[in-house]
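J.: generate a structure from the sequence data that follows.
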Amino acid sequence: MTNPILAPWRTAFELPPFDMIRDDQFAPALERALEAHAAEIEAIAQEAAPPSFANVVEALEAAGEGLDKVLGVFFTVAGADSNDTREALQREFSPRLAAHFAAISSNKALYARVRALWEQRDTLDLTDEQARVLMLTHRGFVRSGAALEGAQEARMTEIKSRLASLGTQFTQNLLADERGWFMELSEADLEGLPGFVVDAARAAGQEKGVDGPVVTLSRSLIVPFLQFSPRRDLREKAYAAWAARGANGGETDNRAIAAEILALREERAKLLGYESFADYKLETEMARSPGRVRELLMAVWEPARDQAAREEAALTELMQADGVNGPLEPWDWRYYEEKHRAALHDLEEAELKPYLQLERMIEAAFACANRLFGLEFAPLDVPLYHPDARAWDVTRDGKHLAVFIGDYFARGSKRSGAWCTAIRGQAKFPETQAPIVINVCNFAKGDPALLSWDDARTLFHEFGHALHQMLSDVTYESISGTSVARDFVELPSQLYEHWLEVPEVLAEFATHAETGEPMPEALLTKLLAAAKHGTGFQTVEYVASALVDLAFHEGSAPADPMAKQAEVLAGIGMPHAIGMRHATPHFAHVFAGDGYSAGYYSYMWSEVMDADAFEAFEEAGGPFDAERAKALEAHILSTGGSAEAEDLYTAFRGRLPGVDALLRGRGLVAA
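T.: Have a look, this model is predicted:
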């Protein structure tokens, strides 16, 4: 029988036929797709005609359609709805894929044709976009080791394969720890918890097959538990489990894996002639060098730590008023910060949350996209990979632009965090194709599902990434959508978060789950006034993680990453009561793959731009200024990686930004 993964998808909008796809079809589909792609690559490499943009670069762009289909579907379900079979397949596929792509980058005949084109680039009469794709193609080969010979080439192949396996194992170990731990709660343990936390705990207990409520390591449950539980002993137990993910000993311990990954990355960089992995990685980013990254992070660290110290003093005073002596601990911070916010701003999460219904926040994200860019969203009744996932047809002026899939609820089969991915990217070559974009989140289920303010911000953040994919308008898929510098990719997502705080958006969409009444103006005012509350804590936990990531990669790889982490934190004066946002054993951004390695700083780098970019709207006609929205789409959201990030931002804003707007936005300096 024809494998439905590889067969033409004769479905609405050519979506994957998820209702026909079985786990036992992935391996044979991958086998056939790899063989087909290898044959295509060899044909390009051995082409008798002289190298041209069409028979080399465009041929590479067109190759691998079947492989793209297999990987798009498989990694979607492996990340969002895993099981034992899919985890085993992922462990099997990772080194095979690494070897496959290493063979392409080390294909001497193919590289010779790419290099020949690069050397005659000034005579090829290319469009700007074609010239950009040629540059990126050539650079990709060089940075992958195409120029290496003999033992060095063989070692590079080994390193890539081993790194792929280690990244997969790191991810699966973390998922196992998150899935395996939960803490049962008695009815007495629920005392002091608001209703939405109790409901989420009961729903989590049902998922775990437990007769009663539980706390799991899902951020959407453990964070509110740490915020609201008056039981310090239970908070300590939950926090300890959360902090220990990936460091519990045994088969799921990630510490040795992290050490090996760092050593292999350093070796890889030195094989290519770089001083360090950070030098290698940052060469293609906006930051360019480790020094510029450190300069940015330290410019933010000092005011953030000062602010955190002021916050800690206030929280310690509240704790001591409760009769608790000794220092504030990490499991105390969120509990007393919630009390402090309630006292300072007369605002409690429990009061706010009924107004942040998931359905209404989805509507809000869509409505902002409609006002800014003219997008329309119509629900689709199509088979998807999980009952919780749902899809929309995205159109503008009646023309189909994309399919958007939202998968919002936490479950044991889904890795933690939130992300945006595309089963298919936008392109016009070799034929026009509309993107299929997915937002995956981990919100607690409820009836109705209620979000925290942080959850709502996450929803807008990931939808900003989705807009980057859906509004892409380039010719070649390799530079479409989010295929941009890592420290530029977070600009659209972080910028879109600002529209959540626009008063008229909240006034329309923040309606009470029971009464349907809009958020009272007094509560809205308090919410916006409290928006900068706790920014010292938030900034410190993030910047500490970014500085540890940078330290791991800018010098010799540490034999003991945990000791290096401790050294870095001591050197910057990390407050005792604040933990890193991502400690090494569960730092999936950095160790699950190369994406954010030596690049976790990029959220902060992009925030410098997003704060400045939103000020451009405020300086013009307001958050929905038509001209600014048009410029944002024209110069950033539609352009993908078709030009250097600096040039794209300058085209939008007229200049590059400084750090001042970020510090103002976080309330770390006087406005």
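
J.: going by C-alpha atoms from here, please, whenever you check contacts or count neighbours.
T.: Fine.

J.: next one: stretch 337-354 to chain centre, how far?
T.: Centroid separation for stretch 337-354 versus its chain: 28 Å, with Cα atoms, centre = their mean, to the nearest Å.

J.: ditto for stretch 170-178
T.: Relative to the chain's own centre, stretch 170-178 is displaced by 17 Å; criterion: Cα atoms, centre = their mean.

J.: report the buried residues of that stretch.
T.: Going by neighbour count (16 or more other Cα atoms under 10 Å), the buried part of stretch 170-178 is Phe170, Thr171, Gln172, Asn173, Leu174, Leu175, Ala176, Asp177, Glu178.

J.: which other residues reach that stretch?
T.: The contact list for stretch 170-178 (Cα atoms under 8 Å, 6 or more residues apart in numbering) reads 87, 216-218, 245-246, 251-254, 257-258, 414-416, 586, 588, 591-592.

J.: give the buried subset of those residues as a ChimeraX selection command.
T.: Buried residues within the contacts of stretch 170-178, by 16+ other Cα under 10 Å, are selected in ChimeraX with:
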select :87,216,217,218,245,246,252,253,254,257,258,414,415,416,586,588,591,592
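
J.: sort out which of the contacts of stretch 170-178 are in strands and list them.
T.: Thr216 (DSSP state E).

J.: which of the contacts of stretch 170-178 fall in helices?
T.: Using DSSP state H, the subset of these located in helices is Glu87, Ile257, Ala258, Ala588, Phe591.

J.: to compare against the first, here's another:
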Amino acid sequence: MASRIQRLVKSAGALNFRRSPSDIASTIGTIIARGKEVQDQVAAQTLPTFANTIAPLARFDNDSGADAAIVSFLQNVSTDKLVRDASSNAEQQLQAFRIEAMMREDVYRSVSSVFKNSKEMDRLEPEDRLLVEKMELQYRRNGLALSSEQRQKLGQIRKRLSELGIAFARNINESDGRILLTREELDGLPDDYFDGRKTEIEDGLEKYVVTTKYPDLVPAMQHAKRESTRRRLLTVEETRCPENIPLLQEAVGLRLEAARLLGYKTHAEFVLEENMAKTPEAVLEFEHDLRKRLDALADKEVAEIEAIKKADKEAAGEPYDGLFNWDFRYYSNLVKERKHSVSDEEVKQYFPMKEVTRGVLDIYQEILGLRFVKVENPDVWHSDVEMYEVWEAKGDDFVGHFYLDLYPREGKYNHACVNSIRASYSKDCESCEYPAAVMLANFPKPTSSAPALLKHDDVLTLLHEFGHVFHHLCTKTKWSYFQLDSVQVDFIEAPSQMLENWGWEPSVLRKFAVHYKTGEPIPEELVKRLLAAKNEGAGLFNMRQAFFGLFDMAIHNTTDGNVDIRSLYRSMREEITRFAAGDANACGAATFGHMMGGYDAGYYGYQWAKVFSADMYASRFLKDGVDNPQTGMVYRREILQPGGSRNASASLEMFLGRKPNNDAFLKSIGLD
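T.: All right, here's what the predicted structure looks like:
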């Protein structure tokens, strides 16, 4: 039995991340050549059927998916710039091939023939039938019902959009800002912020290097007492990558042009057709209604912040000149500390990374009925990376792998995300492919005096991103086509958002929140203060989210492809978030990666999905018990397992036993 399991894990874990530039070029060339061969065979069918047309196309996706994902993924993590460049180039080639593939009229004729064959469709199993329907729809949405000239134009647009998106992401990854600051200029930052930090001599003074990576930026924006320091750092962050503004500007115009070619008024109308929201009107109604509900709460929070800043200015003998973006995190944090005596510095002593990771994994093991085994000395892309096997808790059924790359380094992706590397799918009647996913994050690194310590927000981020990991690993479909990336974009965040709630449960925190020196569990009194402060700033935070969603709709639900992104971003942010931009050259849109990373006309989905996450948590897990494995297995079966093979609305109703509502969401942000 043991040897069979070992063979199983070995065969399931053969992912090769060590690719040279020439390996990457060779791999992508092989994938594209094989893809064209399959398409030629499909196009040549005289009597198209599911077996000779749809299945070969889907099987190609199954077989090539992992290699394609790896060679595209390396641009986000490799320490070798040549590898990153080769990976970026490979992704560009792959995207161009996929665009070309979706524009092949001869292949579409065969797919359409199967779709229109009612007898053939009636014989198919539900997932196979849905696969045909989705494929046919994607071809039509890619212009196959257009004239030859229009199709050619659309293909050119899609290719250019792919190039723009890749360049936009590369600029963000490789253009981190940095400034040099003295210890005095960083007054308010804790001692461990300086432990191990690089220094340089400038103007005869030793100064610390502070970058715009999250572990540098966020603590400084929250704790640096000097307004000039916060202003300088945020200006560096919001003026980096200026070359991205014209890229986004061009993309907005091209998206509108493509939508019009396909018969839609706006790009948002085109995108939302496949989402739960369905129409731009539904999104705007949701956003404006939420904004209206938040107005009074946000006004109250602004008044509190304004009073503190005015007092600070008066004490310093300086004139009060208003609230600016660099004030938001600092004074929001100050209000929380003063009202609830909650300090990140106190809290993080109880969240050492090792214990938090163990505790979070224990939560997922218990809820989802899984078992994790850490792989020693894995063959991965960097020494920081950890690799885990995933097994069913009962029996010896292997599930898949996940990888954790949690700390910042030069050239690495700058935020937190999950990359689906290999999808689950049926290989034949008796076996399946085992999924693999990677979590990328940029948490604070260990120092010479302390292990990596997480703020409570970091703990919630870890819970959230693991939610994506296990959504991917628990998806079980016949075709990789229905993996995590095919889940409706305005639902895909809901499972991860729901699991953040475990980070607020006292009974859960007691299991892993321990002092990094003494091992003492987090005091009950501190947990109470954390909970009391949970919704502090909820009005302004959700207003900020509403701004991002409304800005997204403003540039994508428009008939003007020349909308001025820089001025629109600035004016909307000041109006909605109530904090002024200050610097005339600042434009956060240059690093708003979602707009070029698949969330165009979809950012609203974060708040939209929050409604469902709150409902699932309150209606099932709070009611049944947050550690109830029976509820967890129902959740796994009805929410995670279908992936994109079932409409999210149907999955929600199956899990909830009714249609969802927003009662729990409003209550969760203090608006009940």
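
J.: TM-score for the pair, please.
T.: Laid over one another, the chains give 0.91 as their TM-score (TM-score structural alignment, normalised by the length of the first structure), with 644 aligned residues with a Cα RMSD of 2.4 Å.

J.: before we move on, the earlier item: closest to Leu550 of the first structure among the ones in helices among the contacts of stretch 170-178 of the first structure?
T.: Among these, Phe591 lies closest to Leu550 of the first structure (Cα to Cα), at 12.9 Å.

J.: the closest one and Ile257 of the first structure: what is the separation?
T.: Counting by Cα to Cα, to the nearest Å, the gap from Phe591 of the first structure to Ile257 of the first structure is 9 Å.

J.: save the ones in helices among the contacts of stretch 170-178 of the first structure as JSON lines, and put in distance to Asp279 of the first structure too.
T.: Compiled in JSON lines, those are given as follows (distance: Cα to Cα, whole Å):
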{"residue": "Glu87", "distance to Asp279 of the first structure": "33"}
{"residue": "Ile257", "distance to Asp279 of the first structure": "22"}
{"residue": "Ala258", "distance to Asp279 of the first structure": "19"}
{"residue": "Ala588", "distance to Asp279 of the first structure": "21"}
{"residue": "Phe591", "distance to Asp279 of the first structure": "18"}
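
J.: tell me the contacts of the residue most central in space within the second structure?
T.: Centroid-nearest residue in the second structure, with Cα atoms, centre = their mean: Cys417, separated by 4.5 Å. By Cα under 8 Å, 6+ apart, Cys417 of the second structure lies in contact with Met439, Leu440, Ala441, Glu465.

J.: also Ala298 of the second structure?
T.: Counting by Cα under 8 Å, 6+ apart, Ala298 of the second structure touches Gly537, Ala538, Gly539, Leu540, Met543.

J.: my guess is the second one contacts Leu671. True?
T.: No - with contact defined as Cα atoms under 8 Å, Ala538 of the second structure and Leu671 do not form a contacting pair (9.7 Å).

J.: between these two, which has more neighbouring residues?
T.: Set Ala538 of the second structure next to Leu671 and count neighbours by other Cα atoms under 10 Å: Ala538 wins out with 19 against 14.

J.: what does that one correspond to in the first structure?
T.: Counting by TM-score structural alignment, Ala538 of the second structure corresponds to Thr535 in the first structure.

J.: in this structure that match contacts Val669, no?
T.: No - look at Thr535 of the first structure against Val669 with Cα under 8 Å: they stay out of range, at 11.4 Å.

J.: mind checking the SS state of Asp321 of the second structure?
T.: Judged by DSSP: H, G, I helix; E, B strand; the rest coil, the three-state class of Asp321 of the second structure is coil.

J.: map it onto the first structure.
T.: Asp321 of the second structure maps onto Gly326 in the first structure, by TM-score structural alignment.
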